[in-house]
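Visitor: need coordinates for the following:
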Amino acid sequence: MALLKFEDSSHAASKAADWPDLGTVDSRGARLFDARPAYRRLTVVADAELVDAVDSDPWSPKYLLNGLLTHNFVTLYRYADDGPPGNVPWHVFPNGAKHPLGWVLADVQAAHQVRNIIYTNSPHSFTYTGITGNRVEAAERDVSSTAYRSLPSDEARRRREADAIAVLAAECVQADLFITERPYLFENSVSKQHGVTVCSLADALALVGLYLRAQSQYVLIQSPSGTFPLVGSKLGYFWVGARELLPEVWRWGAAFGQIKNDELQGLALSAIERIRRALIKRDELNISLQSYHGNNAVSEVITALDELLVGCMGAIDVTARVAHDVLGVSGRSSNAGWQRSGWLRDVARANQSVADLVQPGGHQAHVLKILTAMRNTVHAEVLQGAMHQSGDGSQEPLVRLPPGEAQDIVTAMDATGGRAHWGVKQEIQYASYVDPQRFVEAALPAVIALLNLIMKTVPVDKMPGVHLAPQDCLPPAGDSWQNSFAEQKRQSIRWQLGL
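Guide: Reported below is the predicted structural model:
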């Protein structure tokens, strides 16, 4: 699971705004209250072998990432230790200088501790800068690193040197992202400098997807050449994303459609809608972490988290009402709830397997406890937060666990991945806090897994009049552009969501 977070660039050189021509983005024309994109272009440096896909390549995360990097809001530079391959054309500038457009070149033969960096994405000019200081030499000497440990010492030293030059070249370009699979850069602080976020191909997909959605660009499919873009709406993008994350809901929808039960069908659709809204709030939380500072960041993050928790709990409550009706449990369905012991006893009499889904002490019961305790602040004191300053001087917004429930929440977290997995921080000022992003990246997949398990276990196929074939439990077949649930569209959205 990627943490959708760019490195803090507040101490890096100021990056100038570079607005794209909006006329090339939306041909429908401007409406009165349309806004300009909120942020400058995303600047990306990538190891060339990760961004060399062509239109004829098979569909894959690499293919999609290459397409997204051609978007008008993104500036891409390629990098290779040995420079570009021989088939890359070099542009000749008026002064006679030559340079391949869209490439970053590092002159590693320069004098000791000064390595020249040249880059351009324009046919009119290029930038000449360089790496200074001793960070490359420090990487060469870093024998404590586990990266390349299986290689001979001279080769391992050479690899660490090359990796350090690569990421520092990205720093010279003032890149936001450096897309790479170099193991040394994922374990060493040389890559955590000056606002450059080092990420794998999969994490880059999630970060680029988040950036584009922040610009209201919901790209479904785009080829590596930048042609044939398929862009969706916000509503459709997150609706398809929610259904892709809840594949068991196809089974529910087919069963309730066969018996023409509009109420149960509406409840199933409500579960999807709740998760759709939760996904949007997840985006808002992640964007707030990039956009706001101080108390404004705390306020925006808590607002998004609060609504996300309500959406997740609402989806789980909906499945309890469906289970109540499908199993024929006595009493009113409005009293159904997976956290209610009395209702679960009634469920056990009807179907023990369904009741066992949230048996006390089990994994799902712990997940439910965490979600319920965090969400129940809607009935009590609102979620509270604070800015916390780390030892390195950076600040981050934290969310306080509800005081009366904190110990039970932490105990449940210990049983479901551990405190670090859920983003628990040590007690600060006699209260327990969580990193809101880590909490959401743990909680949302856990909730989705619980929902799918419930939908799979509740025996809708045993209802009178229901006769499900295997294809009834799958998305509509076909890969045409008109099929909103075509496999490529669903995969694209899931990869971009990082879930």
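
Visitor: from here on, just use CA atoms for contacts and neighbour counts.
Guide: Will do.

Visitor: Arg141 and Arg157 touch, don't they?
Guide: Yes. In this structure, Arg141 is within contact of Arg157 by Cα atoms under 8 Å, at 7.1 Å.

Visitor: these two: which has the busier surroundings?
Guide: Per other Cα atoms under 10 Å, whichever of Arg141 and Arg157 has more neighbours is Arg157, with 20 against 14.

Visitor: once you drop chain neighbours, what's closest to that one?
Guide: Glu140 (5.0 Å; Cα to Cα, 6 or more residues apart in numbering).

Visitor: tally of neighbours for that neighbour?
Guide: 19.

Visitor: wait, it sits on Asp163?
Guide: No. Checked against Cα under 8 Å, the pair Glu140 and Asp163 is beyond contact range at 9.6 Å.

Visitor: count the residues that sit near Ala304.
Guide: For Ala304, using other Cα under 10 Å, the count is 20.

Visitor: surely it is in a helix?
Guide: Yes. Membership of Ala304 in a helix is supported by DSSP: H, G, I helix; E, B strand; the rest coil.

Visitor: so it is in contact with Leu279, correct?
Guide: No. Using Cα under 8 Å, Ala304 is not in contact with Leu279, being 10.3 Å away.

Visitor: residues near Gly29, how many?
Guide: 9.

Visitor: assumed Val399 was part of a strand.
Guide: Yes. Membership of Val399 in a strand is supported by three-state DSSP.

Visitor: with Gln258 as the reference, measure out to the residue nearest to it when sequence neighbours are not counted.
Guide: Closest residue to Val399 apart from its sequence neighbours, by Cα to Cα, 6+ apart: Gly385 at 4.2 Å. Between Gly385 and Gln258 the distance is 48 Å, computed by Cα to Cα, to the nearest Å.

Visitor: one more, so I can put them side by side:
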Amino acid sequence: MLLMVAGQIAWCWPIGAMIEIVCHPANLTRIVCGMRFNSSSDRRRRPGFAWPDDASDDARELFEPRPPLRKLVVQVDHEILVDDSSSWSKEALLSGLLTHPYVQVVRYADGGPPPSAARITSPWSGEHAPGWAVLHQRHEDGEVRGFTTGDEQSVSEHAIYGNSALIARNDRNHPAYGSLAPDEALKRREADVLGARVAEEISADLYITRRDYLSGEAKYRAKNVLLCTPGEALPLLGLYLRRQGVFIYFRGVDGKFQYRCSRRLYFFTGALELLPSMWRWSTAFGQYAIAANDDTLPALSSSLVQRVERALQSRDELFTALNMHGNRDSTDDALRSLDTALIFLMGALDASARAVHRVLGISVTPRNAGWQSRNWLDRVAISAPKLAAIFDEGSEAQHLLEILRKFRNSVHGEALSPLTVKEGSDPERILVSLPREDLQAILNSMDALGGRDAWGVESHWDNRMHAEPGALLGETLERVVAVLNRIMQETPVESLPDVHVTPAQCTPPNDPSGRYSDMKREGIRWQLGF
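Guide: Okay, here's the model as predicted:
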């Protein structure tokens, strides 16, 4: 199917953009796996958790599910939120997403709500600010601090007990606020901990803050609350909304307007953001398909994107399983999602080899096309030596392919097995075994690609080697998309008959309201953690 766009004929999927972006696919991996949500078994039971009222805004179908997750409870420092959507930024997107009805937000500030915040006065409870947690003064006879929360219908009184504020005041060796006078640093440390204690008492899932004492390697360890910066919160919030079936790339900070899309378009756009070189391929293959009346190359390029897209969906499923309390079902979900994602990433590399095979006109059957085949690479090197050199012996791409192939081949032999690890007060972690038959080859390649720590490799039992699934997938995804982009950049698509790719065709369509507008691509990319 062909489309006429701006007077030019293009193939039916005007794919991606050849733009200079910095993609970090592992960012969400490090956030979600290094800063996990708290499992239900670790949280205090309280009746305040709420569930979304509605399934969706669409007409009800028999098999349309209700939202599977309860509302996300978020405490956020008021100064982080922005009140103007016209200035597009991560903070504006975060502020808009926090207005979604599936999210329950409690605002907080050291000095309480600003004068502009709405107030409700009741003869029974006095004045309160709906949607706010308001801290009271410390009792003169101790460390007890009260605070108030409420909405339009009710008010709740809470109390903070213990000596956490005292400990923070006396923590003079902590690097936070080291440039301030001692008395001012003391007050800031205490204020920071009190904010975290409020989040603990209201059983918040997230506390979004930039407070120095609550961040960094020596950060305060909150009980049952995930402390995160705005940059860390955005992909976590995006993951939660996607698991609720919500796929939006913009929502106004007042919550009155949003842009939504299908799940397929959401992940398809996310995959294209990882593959900016695909725009050049798509343009060239579309031109060739028209001239030769052969749609094989466009089909292969679309298949490549589709496999990365499905790997991203499997990544979401993996993160969901890793953030659940460890049991047989969640462990099985994690291993299945990891297997699926790795197979799709290997499939993307295979599809790229088939496409290169046709572009170069290699005479042997396409079944022999594969970056792991030295005979086939020798044929590639005849007309595209730089392309073949990507997979030279000892190269990063060759080591990556070795790891990915060995994991894929495990489906033919001993299945990957799980191991649950519990260390101190940290949440349980799920690890996955490395294939024993190919263990040394995998470890050697990991050592050549940043070291075993980067791949999440650990040894805990009987000297067997295991890896943290999120770190393993994150490192693999990051390196696979980098190799795919190099392959597309070095493929001489201009050698195809009747193909003439101009620089203008290697950039996104200049249409702010178009399918791949800057706002849409950025909103989706940020939520995916890139």
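
Visitor: contact partners for the corresponding residue of structure 2 for the residue nearest to Arg157 of structure 1?
Guide: Matched across to structure 2, Glu140 of structure 1 falls on Arg169, judged by TM-score structural alignment. When contacts are counted by Cα atoms under 8 Å, 6 or more residues apart in numbering, Arg169 of structure 2 is found next to Leu186, Lys187, Arg189, Glu190.

Visitor: between these, which sits nearest Asn368 of structure 2?
Guide: Within the contacts of Arg169 of structure 2, proximity to Asn368 of structure 2 (Cα to Cα) peaks at Arg189, which comes in at 63.4 Å.

Visitor: aligned partner of that closest one in structure 1?
Guide: Under TM-score structural alignment, Arg189 of structure 2 pairs with Arg160 in structure 1.

Visitor: helix, strand, or coil at its match?
Guide: helix.

Visitor: distance check, the residue nearest to Arg157 of structure 1 against Val378 of structure 1.
Guide: 54 Å.

Visitor: and for Pro470 of structure 1?
Guide: 41 Å.

Visitor: next one: Trp19 of structure 1
Guide: 41 Å.

Visitor: quick one: map the residue nearest to Val399 of structure 1 onto structure 2.
Guide: Per TM-score structural alignment, Gly385 of structure 1 is aligned with Pro418.

Visitor: ok, now which ones touch that match?
Guide: Contacts of Pro418 of structure 2 (Cα under 8 Å, 6+ apart): Thr331, Leu335, Ile430, Leu431, Val432, Ser433.

Visitor: by neighbour count, which of these wins?
Guide: That'd be Leu431 among the contacts of Pro418 of structure 2, by other Cα under 10 Å, with 28 neighbours.

Visitor: can you pull the contacts of the counterpart of that residue in structure 1?
Guide: Counting by TM-score structural alignment, Leu431 of structure 2 lines up with Leu398 in structure 1. Neighbour list for Leu398 of structure 1: Val298, Gly385, Ala386, Met387, His388, Tyr433, Val434, Asp435, Pro436 [criterion: Cα under 8 Å, 6+ apart].

Visitor: Gly423 of structure 1 versus the last one, what's the distance?
Guide: In this case it means Pro436 of structure 1. 7 Å.

Visitor: same thing with the second one?
Guide: Summarising the geometry, the distance separating Gly385 of structure 1 from Gly423 of structure 1, computed by Cα to Cα, is 14 Å.

Visitor: for Trp19 of structure 1, what is the corresponding residue in structure 2?
Guide: Matched by TM-score structural alignment, Trp19 of structure 1 corresponds to Trp51 in structure 2.

Visitor: returning to that earlier point: what about the match of Arg189 of structure 2, neighbour count?
Guide: 26.

Visitor: contacting residues for it?
Guide: Counting by Cα under 8 Å, 6+ apart, Arg160 of structure 1 has contacts Ala139, Glu140, Tyr184.

Visitor: dump those residues to CSV, plus distance to Gln488 of structure 1.
Guide: CSV is the format used below for those (distance: Cα to Cα, whole Å):
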residue, distance to Gln488 of structure 1
Ala139, 41
Glu140, 43
Tyr184, 33
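
Visitor: the equivalent of Ile202 of structure 2 over in structure 1 and Gly67 of structure 1, how far apart?
Guide: Using TM-score structural alignment to pair residues, one finds that Ile202 of structure 2 aligns to Val173 in structure 1. Val173 of structure 1 sits 22 Å away from Gly67 of structure 1, going by Cα to Cα.

Visitor: Gly294 of structure 1 too?
Guide: 36 Å.

Visitor: of these two, who's got more company?
Guide: Using other Cα under 10 Å as the criterion, Gly294 of structure 1 and Gly67 rank with Gly67 on top: 24 against 13.

Visitor: give the contact list for the residue mapped onto Pro492 of structure 2 from structure 1.
Guide: The equivalent of Pro492 of structure 2 in structure 1 is Pro459 (alignment by TM-score structural alignment). By Cα under 8 Å, 6+ apart, Pro459 of structure 1 lies in contact with Val326, Leu327.

Visitor: run the last query once more with 10 Å
Guide: Trp252, Ala323, Val326, Leu327, Asn351, Ser353, Val354 (Cα atoms under 10 Å, 6 or more residues apart in numbering).

Visitor: leaving out sequence neighbours, find the closest residue to the second one.
Guide: Taking Cα to Cα, 6+ apart as the measure, Ala323 of structure 1 lies nearest to Val458, with 6.2 Å between them; neighbours along the chain are not counted.

Visitor: the one you found against Val354, yeah?
Guide: Yes. Assessed by Cα atoms under 10 Å, Val458 of structure 1 is found in contact with Val354 at 6.2 Å.

Visitor: what's the closest non-adjacent residue to the counterpart of Thr416 of structure 1 in structure 2?
Guide: Counting by TM-score structural alignment, Thr416 of structure 1 corresponds to Leu449 in structure 2. Counting by Cα to Cα, 6+ apart, Leu449 of structure 2 lies nearest to Glu396, which is 6.7 Å off, once chain neighbours are set aside.

Visitor: which residue lines up with the one you found in structure 1?
Guide: For Glu396 of structure 2, the aligned position in structure 1 is occupied by His363, per TM-score structural alignment.
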